[in-house]
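Visitor: dropping a prediction and its sequence here:
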Amino acid sequence: MSEISKLKLFLNTIRYLKPIQVRYRVFYFLRKKLRGSLRINDSKTVYKITCTRLNLLPSIFSNSTYFSNNSFEFLNLQHNFPNKVDWDFSGYGRLWTYNLNYFEFLLQKDLSKEDGIKLIDDFIDTIDKNPTGIEPYPLSLRIMNWIKFIVYHQINPEKYKDILWAQVQLLKKQKEYHLLGNHLLENGFALLYGAYFFNDRGIYNQAKKILIKELNRQILDDGAHFELSLMYHSLMTYRVMDCYNLVICNDLFDQELKSFFKEKAELMLSFSQKISYQNGDIPLMNDAANGIAPSNEALFSYAGSLGLIVRESKLSHSGYRKLTNEIFDLCFDVGEVGPTYQPGHAHADTLSFELYIHNRPVIVDTGTSTYEV
């Protein structure tokens, strides 16, 4: 490719981005060049920090991905680490490594408290040698999963307060404004959990600012998440309900987020109910697969336990449309690929459709794979 062609490609790419994305991409690039990569030790504190014993109502169990003796399965690929877990293992690609570092297996039904603690301690021992683990997206999910595990198993929060504080501080330094979309939302959710865990109003104000702005931007009028992946919509719905759970069970800050999360969760649940097939399946258009996000059954059950109401709604701004009778469900996508500045979950699925007959898939989407080429 000639230099002129490269320049044209570059200009055609950045013209869709928001100024804040360009600004932060340049800032993070220069910071890395001048100061090197961020390290977890850079965020450890030299002064005494305090943490809070939190309360939470039961949430949704995660899918089983840990099978004892350091054996994990993600993306239908299983791997056993003979002696010690390599938390930066790259044998199955980047997405597999990301899943390993999320620590969602801490919330699976059959994982014991002892096994969870062992895995956390093992991770901490090698965190300085694990660049994937301190990237902002896996960092965000792990912060939330560790805190939930600590609360549900009634572990003394003092045990992990220093390493959690370091991770929250590291996340504050690399919020994903260069990407926006669901990545920035996950950063905000994690900071909210960190704010409650440490009873820190400064972190709370950061989280609140991100979440109010981004949820208002990212949740469309019909309740769909604006990146238009039904899987990510379910994940974001789950996350909003978890945050609602957090704020109603712990009276630490102002109550503005309580009503805000309730309104958004009910709107998103209503969209989930409207778009889903009669057997409860979600359309797998755009970036979506089964077994990643919680099922509709789990989401609606969780909503009921939180006192959330699922209302009747109409499909509109999402661009999804559905025809249904007693025999078939036909769902089709006639909307935009997603936000022009973040179309990463579109997967070339514009004008795609799926057909279910008698609750069984007949015409299906082509599906998704990994980050590898």
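Guide: Right, received. Where do you want to start? Residues are numbered from 1 along each chain as shown.
Visitor: when you work out contacts or count neighbours from here on, use the C-alpha atoms and nothing else.
Guide: Noted.
Visitor: for burial, what's the neighbour tally of the spatially closest residue to Ile219 that is not a sequence neighbour?
Guide: Counting by C-alpha to C-alpha, 6 or more residues apart in numbering, His225 is the residue found nearest to Ile219 once chain neighbours are left out, at 4.8 Å. His225 has 27 neighbouring residues, counting by other C-alpha atoms under 10 Å.
Visitor: over to Ser37?
Guide: Neighbours around Ser37, by other C-alpha under 10 Å: 11.
Visitor: and it, how close does it get to Gln174?
Guide: 11 Å (C-alpha to C-alpha, to the nearest Å).
Visitor: hang on, the earlier thing: what separates the residue nearest to Ile219 from Leu267, distance-wise?
Guide: 10 Å.
Visitor: buried residues in stretch 312-330?
Guide: For stretch 312-330, burial by neighbour count (16 or more other C-alpha atoms under 10 Å) applies to 313, 315, 318-322, 328-330.
Visitor: quick one: Thr368 from Asn12, how far?
Guide: According to C-alpha to C-alpha, Thr368 and Asn12 sit 26 Å apart.
Visitor: wait, Arg321
Guide: 31 Å.
Visitor: do Glu372 as well
Guide: 24 Å.
Visitor: give me the more crowded residue out of these two.
Guide: The residue with more neighbours, out of Glu372 and Asn12 and counting by other C-alpha under 10 Å, is Asn12; that gives 11 against 8.
Visitor: which helices and strands does the helix or strand hosting the more buried one pack with?
Guide: In the assignment (DSSP states H and E), Asn12 maps to helix 3-14. Applying 3 or more C-alpha pairs under 8 Å, 6 or more residues apart in numbering; DSSP states H and E, one finds that helix 3-14 contacts no other helix or strand.
Visitor: for whichever helix or strand comes after it, buried residues please.
Guide: Where DSSP H and E defines the elements, the next helix or strand beyond helix 3-14 is helix 19-35. Buried residues in helix 19-35, counted by 16+ other C-alpha under 10 Å: 21, 24-25, 28.
Visitor: Asp281: which of these is nearest?
Guide: Gln21 (34.7 Å; C-alpha to C-alpha).
Visitor: please list all residues in contact with the residue lying closest to the closest one once chain neighbours are set aside.
Guide: Leaving aside its sequence neighbours, Gln21 sits nearest to His178 (C-alpha to C-alpha, 6+ apart; 3.9 Å). Going by C-alpha atoms under 8 Å, 6 or more residues apart in numbering, His178 touches 20-25.
Visitor: how about the strands in the stretch 251-373 of the chain?
Guide: Along the stretch 251-373 of the chain, counting by DSSP state E, counting those that start in this stretch, strands occupy 320-324, 328-333, 353-357, 360-363.
Visitor: again, but for the stretch 51-200 of the chain
Guide: Going by DSSP E, counting those that start in this stretch, the stretch 51-200 of the chain shows strands at 71-74, 77-80.
Visitor: ok, structure two:
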Amino acid sequence: MNFGRLFNTIRWLKPSQVIGRPWFALKRKLLTAGNPGKLCKLACELKGQLPLDRQVPFVLSFLNLSRQFVPAEMKWHSREFPAETEKLWLYNLNYFNWLFDGQLDGKPQLQLYLILDWIEKNDSSRSETWEPYVVSRRLCNWVMWLQQQNGSDEPYSDCVHQSVSGQCQRLWFDLEYHLQANHLLENLRALFVTTVFLVEQAGELSADLEYRLEYCAKELIAQIRLQFFADGGHFERSPMYHLEMLEAVESVRQANRRLLQFAPPESSLLKQARILETLCEDRVPLLRDWLAVMTHPDGKIAQFNDATMKAGISRKGRPMNYLLDSSGFFVRRTDDSYFVMSCGDPSPAFQPGHTHCDIMSFEFSLTGLRCIVDTGCGSYQNAQIREECRQTSAHNLPMIEHAEQSDIWAQFRIGKRARVIHRYFDSEHNRFEMEMLDQFGQRYRREVIFADSSIKVRDRMFDRRVTGTFISLLHLAPQVQVVHGNEPGSYSFNIGNCEFRIATSARLRFEGYVWYPDFGLPVNAEKLILSNHATEAIDYVISWKTS
């Protein structure tokens, strides 16, 4: 075991994370919620009464992988699937998002059958299908489903309602304080939204549920304040997780509006609900503004850190430069181009599991089409793909060949890490500059100078401590085509109706790589490797013409 790596990983943890891990494991082992075994018998009886052909197959697709199921032989657990099945795929199966994503539209009996089947076959609240993050996502979906039933199919809805109550109790025991970050906010959101629903259904507010709601409101206030920077960005610096946490905060806001209708007057619960209301009303527009800035002209988010190409927020506005100083991004948007650069530390320091080695990396679009892209996020479970996507060479930045910015290890760990020491935008000269120290103490400097139809990039390195060639990388989007007949030092490319050129005095070679616009979706593409064996300096210019 590498004790230095282990020390540099755990020294950033909060005490609640250190203490919380064994405490969480103990609670998972000792505590139970309700009597899911008894409820599973009821679910078995009820699903047998449904007018549904249990032998008609159907297909569910997540993470670009489709599987065919037969209702009578439905599977929920990892032991029932091939060993290579991604855990995240199984999580998505148990989230029940597919109740609302169109895959089972027009099949209400099948939807109800599958919910009852899950209740029947998941009788142990300590199993993997009852892990708190999975429970959190499933609860929100089942509550939405119940709200749409409007009292129809009462025996069936009552069974689902009982299961929701039991899962809510299990989640109350299992809040993920040992993990923190998006997991904890998702737990609190689900617990809050579900408890509000349960109170509304019961028609009365018991002392236990009042205490739970007040606790959730206080914790949500604390976590929303903690997890979002002053500029609106989520502190894990992933546009994908920002999108998910924005959705969480919006659902909390909606549930809290309903809570305000029945919270006892002059109660501590009402006081916390009003604070939460003010906080959500203040933060949601800011969170949406941040997401709009981080959305490419194609309507999809930037792929920094763990992020796939999900739909963002498209807004038409005048050309502008944005330095999102708190969350660590610089964005320049013009009539025909979009440039976004990562200029922030691994974040948060106590849980950087979704961080990549991408400080100084950028993405670039022309006329609404991506030209230079991030490698993306292909898998959480496949160790090789996970490392390939997180490592420094997967991004558009300067580096010493084979020397990582930060010490990434396992799937979600970082030991010794890089840090940004300077960033500044000179609006008078349209120039952005930044400096960082990598894990070895080597200092890198990147300067980007913007003109109407060109971008000049100047990369420098100081205080070398690791042997290797100084290089700078550019990952081309798969749609980019190389124009043949280039002169030495100047290379032309086509994408759509646009031509762009990269000019440099550095040596340049092409190399294949795999781009992941989504989990489980590998796309072959090419990257440019610029190198300078004589000195730690590389300059290049990207210029373009649009028709």
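Guide: That came through, no problem. Every value quoted in this text rests on a predicted model; they were computed, and no experiment measured them.
Visitor: before we move on, the earlier item: relative to Asn83 of the first structure, which of the strands of the stretch 251-373 of the first structure is closest?
Guide: Taking C-alpha to C-alpha, strand 360-363 is the member of the strands of the stretch 251-373 of the first structure nearest to Asn83 of the first structure, at 42.8 Å.
Visitor: so that closest one matches what in the second structure?
Guide: The counterpart of strand 360-363 of the first structure in the second structure, using TM-score structural alignment, spans residues 369-372.
Visitor: measure the mean distance from the matching stretch to the first structure post-superposition.
Guide: By mean C-alpha distance after the TM-score superposition for the first structure, the fitted stretch 369-372 of the second structure averages 0.3 Å away from its aligned residues in the first structure.
Visitor: what lines up with Thr504 of the second structure in the first structure?
Guide: Checking with TM-score structural alignment, Thr504 of the second structure has no match.
Visitor: so what's Thr504 of the second structure up against?
Guide: Taking C-alpha under 8 Å, 6+ apart, we find Thr504 of the second structure in contact with 489-490, 539-541.
Visitor: columns distance to Phe81 of the second structure, secondary structure and neighbour count on top of the residues you listed, output as a markdown table?
Guide: Formatted as a markdown table, those follow (distance: C-alpha to C-alpha, whole Å; DSSP: H, G, I helix; E, B strand; the rest coil; neighbours: other C-alpha atoms under 10 Å):
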| residue | distance to Phe81 of the second structure | secondary structure | neighbour count |
| --- | --- | --- | --- |
| Gly489 | 52 | coil | 13 |
| Ser490 | 51 | strand | 15 |
| Asp539 | 51 | strand | 20 |
| Tyr540 | 49 | strand | 20 |
| Val541 | 50 | strand | 19 |
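Visitor: ok, of those, which one's closest to Arg431 of the second structure?
Guide: Set against Arg431 of the second structure, the nearest of the contacts of Thr504 of the second structure by C-alpha to C-alpha is Val541 (13.7 Å).
Visitor: in this structure that closest one contacts Tyr491, no?
Guide: No: using C-alpha atoms under 8 Å, Val541 of the second structure is not in contact with Tyr491; the gap is 10.5 Å.
Visitor: shared neighbours of those two, anything?
Guide: Counting by C-alpha under 8 Å, 6+ apart, the contacts common to Val541 of the second structure and Tyr491 are 501-503.
Visitor: buried only: go through those for me.
Guide: Buried among those (16+ other C-alpha under 10 Å): 501-503.
Visitor: out of those, which are inside helices?
Guide: Assignment to helices by DSSP state H places none of those there.
Visitor: would you list these in a markdown table and tack on distance to Ala273 of the second structure?
Guide: Shown next, in a markdown table, are those (distance: C-alpha to C-alpha, whole Å):
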| residue | distance to Ala273 of the second structure |
| --- | --- |
| Arg501 | 56 |
| Ile502 | 55 |
| Ala503 | 58 |
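Visitor: what about stretch 242-257 of the first structure, start to end distance?
Guide: Stretch 242-257 of the first structure end-to-end distance (C-alpha to C-alpha) = 12 Å.
Visitor: give the equivalent position in the first structure for Asn141 of the second structure.
Guide: Under TM-score structural alignment, Asn141 of the second structure pairs with Asn145 in the first structure.
Visitor: quick one: residues contacting its match.
Guide: Here Asn145 of the first structure is in contact with 102-104, 106-107 (C-alpha under 8 Å, 6+ apart).
Visitor: repeat that for 7 Å
Guide: Shown in contact with Asn145 of the first structure (C-alpha atoms under 7 Å, 6 or more residues apart in numbering): 103-104, 106.
Visitor: do Leu211 of the first structure as well
Guide: Leu211 of the first structure touches 185, 188, counting by C-alpha under 7 Å, 6+ apart.
Visitor: need the counterpart of it in the second structure.
Guide: With TM-score structural alignment defining the correspondence, Leu211 of the first structure maps onto Leu220 in the second structure.
Visitor: its match in helix, strand or coil?
Guide: At Leu220 of the second structure the chain is in helix, as set by DSSP: H, G, I helix; E, B strand; the rest coil.
Visitor: where does the most centrally placed residue in the second structure land in three-state SS?
Guide: Among the residues of the second structure, the one closest to the centroid is Tyr241, at 2.9 Å (C-alpha atoms, centre = their mean). Put simply, Tyr241 of the second structure is helix when judged by three-state DSSP.
Visitor: translate it into the numbering of the first structure.
Guide: Mapped onto the first structure by TM-score structural alignment, Tyr241 of the second structure lines up with Tyr232.
Visitor: what's the separation between its match and Asn130 of the first structure?
Guide: 26 Å.
Visitor: also Lys173 of the first structure?
Guide: From Lys173 of the first structure to Asn130 of the first structure the distance is 18 Å (C-alpha to C-alpha).
Visitor: those two: which has the busier surroundings?
Guide: Neighbours per residue (other C-alpha under 10 Å) separate Lys173 of the first structure from Asn130, with Asn130 holding more: 18 against 12.
Visitor: thought the more buried one was touching Asp88?
Guide: Yes: look at Asn130 of the first structure against Asp88 with C-alpha atoms under 7 Å: they come within range, at 5.4 Å.
Visitor: tell me how many other residues surround Lys175 of the first structure.
Guide: Lys175 of the first structure, neighbours per other C-alpha under 10 Å, totals 23.
Visitor: cool, and Ser165 of the second structure?
Guide: 19.
Visitor: again, but for Val168 of the first structure
Guide: So Val168 of the first structure, with other C-alpha under 10 Å, has 27 neighbours.
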